[in-house]
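Enquirer: Got a predicted structure here, sequence first:
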Amino acid sequence: MRFGVNHTPSVGWFHSWLDFSASDTARDMEQIASIGADHVRIFPLWPVVQPNRTLIRQAALDDVATVVDIAGSFGLDVNVDALQGHLSSFDFVPSWLDSWHRRNMFTDPDVVASTAAYVEALAAAVADKPNLLGISVGNEVNQFAHAPHPAPHDITAEQGHAWAAAMVAAARRGLSGGSSVGAATGREARHGSTPSRTAATGSPTAPLVTVAQYDAAWYDDAQPFGPEHAADHGDATVTHSWVFNGSAALHGALGAGSVRHGEYLLQLAAAWNREPGRPNWLQEVGAPTNVVDPADAAAFTERTIRHVAGTQDVLGVTWWCSHDVSRSLADFPELEYDLGLFTNDGRLKPVGEAFAAAAAAARASTTARAAPPSTAIVLDDVLADGSPRYGTRADCAPGGRFAAAWLSLAEAAADGRGPQVLLRSRIDDAVLRTARGITTIVDVPADLDGTTLTVAHPATMP
């Protein structure tokens, strides 16, 4: 199990890509490595690399490659995010996709082709790096696809699949020097991409390609990007866990529904995976001070990581984030100024100490290598006639009936681990159940009520 940090540059935040400093980057990476992290996730800004639809700046690509090398010099692997996209309440969309030049980023053929060219070029720029963990298509790009974004690029679910498949294929072309990797099957074959490159054990055999979404994909039935987009594309299923989505309001910062939220999302991810053993990656999780008191942040961190470590097929945890945002920068949501494991001037905070200790304990624990939980709770994703059921995701949201049932079982479990999740549409698949180690199946009690809460506005999200 891997433990890493989302790198927030201590000098200039992500605007530092405009005036790249290798020495500032090295100082940050040395600090991150000092707490036992084994990888970082980095975020080159899309408009900086591709300021015009047909211009991809080589100097910007070189800067990204340099960051990967610097991280490697401190023993850190690197995951490179492509489409930023969205970061800490700010959108970074290139001018050729906005205002007078606005076109749908997911469906316009010229835009999709140009975006794919950028993703391919970025992947190619770092493909030969021995410490490359992988390429993520973007950071919570699904927030552009639906309200409450102020200007969404409307799409259907099928158009979302086509876009995700095109971006995954572009990343893989870049990583493989322009050649295809593997033979396409299933959903990815229908959309022109290639299948997951994982060994029989689920461990990645090459740099990962992933698609990252914020949790509306799991909790909002109206969001066109959903669980299948996370589970059907790329080499691992990515989740982002933020308890300001209603979890902390309902359960309290240190309540079970908050400190187990990351674990719960990982079990939801595993349910939608078509391949047993597909890796699941908690790629973002943090202790947001708008709902977690700074005095509770260390305990929140320790408990979150301890619960996640008991979940099966977890690739790793990547904490948000490395450094606080400088108070010299304006207009961030207040929580963004205090999310780091380090202060802006490089002092390790109590939450950073807790992360280091919890990661070390999880690496040494046998729980993370134990057999998966044998009990599974059934999620009703289909109606009696087998047709898709609208409302499934709302049931899974904080306060929903399914979320409440899962948490009740998790808290009652003798080994302290929450149950697996089994889709109703797959309940008769004995081969799948056996492969996942499921021997006991539990339904949501018919008399269980839940209070569904509104998913948080993306503008408050890192």
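Expert: Alright, I've got the coordinates.

Enquirer: Going by C-alpha atoms from here, please, whenever you check contacts or count neighbours.
Expert: Noted.

Enquirer: On the three-state scheme, residue 218 is what?
Expert: Three-state assignment for residue 218 (DSSP: H, G, I helix; E, B strand; the rest coil): helix.

Enquirer: Tell me, how many residues neighbour it?
Expert: The number of residues packed near residue 218 is 24, by other Cα atoms under 10 Å.

Enquirer: what's it in contact with, if anything?
Expert: 226-227, 268, 393, 396-397 (Cα atoms under 8 Å, 6 or more residues apart in numbering).

Enquirer: likewise residue 47?
Expert: Residue 47 makes contacts with 92-95, as judged by Cα under 8 Å, 6+ apart.

Enquirer: same thing but at 10 Å, please
Expert: Residue 47 sits next to 53, 56-57, 83-85, 92-97 when contact means Cα atoms under 10 Å, 6 or more residues apart in numbering.

Enquirer: about what we covered before: by neighbours, which of the contacts of residue 218 wins?
Expert: Of the contacts of residue 218, with other Cα under 10 Å as the count, residue 397 tops at 27 neighbours.

Enquirer: doesn't residue 241 make contact with it?
Expert: No - using Cα atoms under 10 Å, residue 397 makes no contact with residue 241, being 11.9 Å away.

Enquirer: what is in contact with the two at once?
Expert: 215, 247, 265.

Enquirer: Now do the contacts for the residue lying closest to the first one once chain neighbours are set aside.
Expert: When you say that, I think you mean residue 215. In this structure, residue 215 finds its nearest non-sequential neighbour in residue 240, 6.3 Å apart by Cα to Cα, 6 or more residues apart in numbering. Residue 240 is in contact with 139-140, 212-216, 261-262, 265-266, 281-286, 317-320, 462, counting by Cα under 10 Å, 6+ apart.

Enquirer: then this one, side by side with the first:
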Amino acid sequence: MRFGVNYTPSADWFHSWLDFTPSAVARDFEAIASLGADHVRIFPLWPLVQPNRSLVRASALADIVQVVDIAASFGLDANVDALQGHLSSFDFVPSWLESWHRRNLFTDPDVVGSTAAYVRQLASALAGRPNLLGLTIGNELNQFAHAPHPAPHPVAPAQAESWLGTMVAAARDGLGGSEAGPGAPAVTVAQYDAAWYDDDQPFGPGHAAEHGDMTVTHSWVFNGAARIHGPLGEGSVRHGEYLMQLAAAWNRDPRRPNWLQEVGAPTNVIPPGDAPEFVERTIRNAADVQQAFGVTWWCSHDVSRALVDFPELEYDLGLFSSDGVLKPVGARFAELAAELRGSPAATAPETAIVLDDVDAEGRPLPDSRRACAPGGAFSLAWLAAAEQLGRGPQVVLRSRSADPAALRARGIHRLIDEPFAVAHTES
């Protein structure tokens, strides 16, 4: 079980890439290491690295590599996101994709080719770093694909599949291998939760489970979970666990790691006084998921109040304040990392709940994802089962529920096919 943080620079936020200062990064990483964290996730700004479609700045790549090396000096592994993309309500998209030069991010052949070239060069620059945890294609780029983004880049599911395949292949090519082996850097795909909750979102659960080396989830209870269940209700403190189990339903390999890559305690729905308990219960529940790779908390440092126009919650998401003071949520995170890191890996829950992804004739159901969203019929049934069982059950797609060998491989011995009716599938 890995414990890390999404690195938000304490000085000048991600704008600090404009005047990269190694000593400031070292100060932040020393603080992060003091929490007992073992990794950081870092976010170069795409427009600064590739300001022209044919130009990937060598000095920007060198800055990124130096940040990874600074992390190593404090015993931290580093995961690097390639395409930023979207951060804390702001979009960072190169000018060659906007206004007079607007082309579709996901489907224009020239754009896709140039983007893949950047991903390949970034991966190549990082290849061989002993503390490189991996490369994530981008931060929640699926939010560009559909509403509510104000200017989406329309893409069909099959085109999204093609785009992801191209980007993952470019990353692996740059890293020098076709797939991640033991100890090798992992390539991952990060999506915001519309992939699991919105039937109109073209990037879906299968994209998360079929591409890259882990299934990645981002859990934010401002999506309605906290409003429905309360800041410390089971539907809030189990949301990360639920989303990991929901995403894992699409994993064809039962050994595929599940990474809770983003989770935080947003103060617009979690009062600061409740935040440490929210941290503890969220992490303990996530650690109980089978094949849990780790938890990476959002984020390391608060956004400084000197910066304007951020949503209010962004100013108070850090484990440290912007001036480096450890907050109660940071202290609780450190306690949990120290306690849980050496714990045995969680065994898979023996009970699973069936998700109706197809009808009786095997045809895909149009509203299956909507039922999974907070307050939806499936999410409420999962929570009821978790309360009954004492831990969240696994999730099995109906399209795969009649395969005894697949169920055995996942350690599943009982199926819940209605909210409170448990049926034995094998003894």
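Expert: Nice, thanks for sending it over. Keep in mind that what you see is a predicted model, and the values were worked out from it rather than measured.

Enquirer: TM value for the aligned chains?
Expert: Remark: TM-score between the superposed chains equals 0.97 [TM-score structural alignment, normalised by the length of the second structure]; 421 aligned residues with a Cα RMSD of 1.2 Å.

Enquirer: Give me the neighbour count for whichever residue in the second structure pairs up with residue 429 of the first structure.
Expert: Matched across to the second structure, residue 429 of the first structure falls on residue 403, judged by TM-score structural alignment. Burial of residue 403 of the second structure is recorded as 10 neighbouring residues (other Cα under 10 Å).

Enquirer: Which position in the second structure pairs with residue 218 of the first structure?
Expert: Applying TM-score structural alignment, one finds that residue 218 of the first structure aligns to residue 196 in the second structure.

Enquirer: Count residues in the vicinity of residue 204 of the first structure, would you?
Expert: Counted with other Cα under 10 Å, residues neighbouring residue 204 of the first structure total 20.

Enquirer: Contacts only, for residue 26 of the first structure.
Expert: Residues near residue 26 of the first structure by Cα under 10 Å, 6+ apart: 32, 67, 69-71, 73-74.

Enquirer: repeat that with 7 Å
Expert: Residues in contact with residue 26 of the first structure (Cα atoms under 7 Å, 6 or more residues apart in numbering) are residue 70.

Enquirer: Next: residue 327 of the second structure.
Expert: Residues in contact with residue 327 of the second structure (Cα under 7 Å, 6+ apart) are 319-321.

Enquirer: again, but for residue 359 of the second structure
Expert: Residue 359 of the second structure neighbours (Cα under 7 Å, 6+ apart): residue 365.

Enquirer: what's the counterpart of it in the first structure?
Expert: So residue 359 of the second structure corresponds to residue 383, using TM-score structural alignment.

Enquirer: where do the strands sit along the first structure?
Expert: In the first structure, the segments counted as strands under DSSP state E are 2-6, 39-42, 77-83, 86-87, 90-91, 132-138, 208-210, 237-241, 280-285, 314-320, 375-379, 420-423, 440-442.

Enquirer: Mean deviation, the second one versus the second structure?
Expert: Relative to the matching residues in the second structure, strand 39-42 of the first structure has an average distance of 0.1 Å after the fit, by mean Cα distance after the TM-score superposition for the first structure.

Enquirer: Return the distance of that strand from the chain's centre.
Expert: Mean-position distance between strand 39-42 of the first structure and its chain equals 12 Å (Cα atoms, centre = their mean, to the nearest Å).

Enquirer: Distance to residue 101 of the first structure for the strands of the first structure - can I get that in a markdown table?
Expert: Formatted as a markdown table, these follow (distance: least, Cα to Cα, whole Å):
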| stretch | distance to residue 101 of the first structure |
| --- | --- |
| strand 2-6 | 32 |
| strand 39-42 | 28 |
| strand 77-83 | 18 |
| strand 86-87 | 19 |
| strand 90-91 | 16 |
| strand 132-138 | 21 |
| strand 208-210 | 29 |
| strand 237-241 | 31 |
| strand 280-285 | 32 |
| strand 314-320 | 33 |
| strand 375-379 | 43 |
| strand 420-423 | 42 |
| strand 440-442 | 52 |
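
Enquirer: that older thread, which of the contacts of residue 47 of the first structure are buried?
Expert: 53, 56-57, 83-85, 93-94, 96-97 (16 or more other Cα atoms under 10 Å).

Enquirer: Residue 308 of the first structure -> the second structure?
Expert: Checking TM-score structural alignment: residue 308 of the first structure goes with residue 286.
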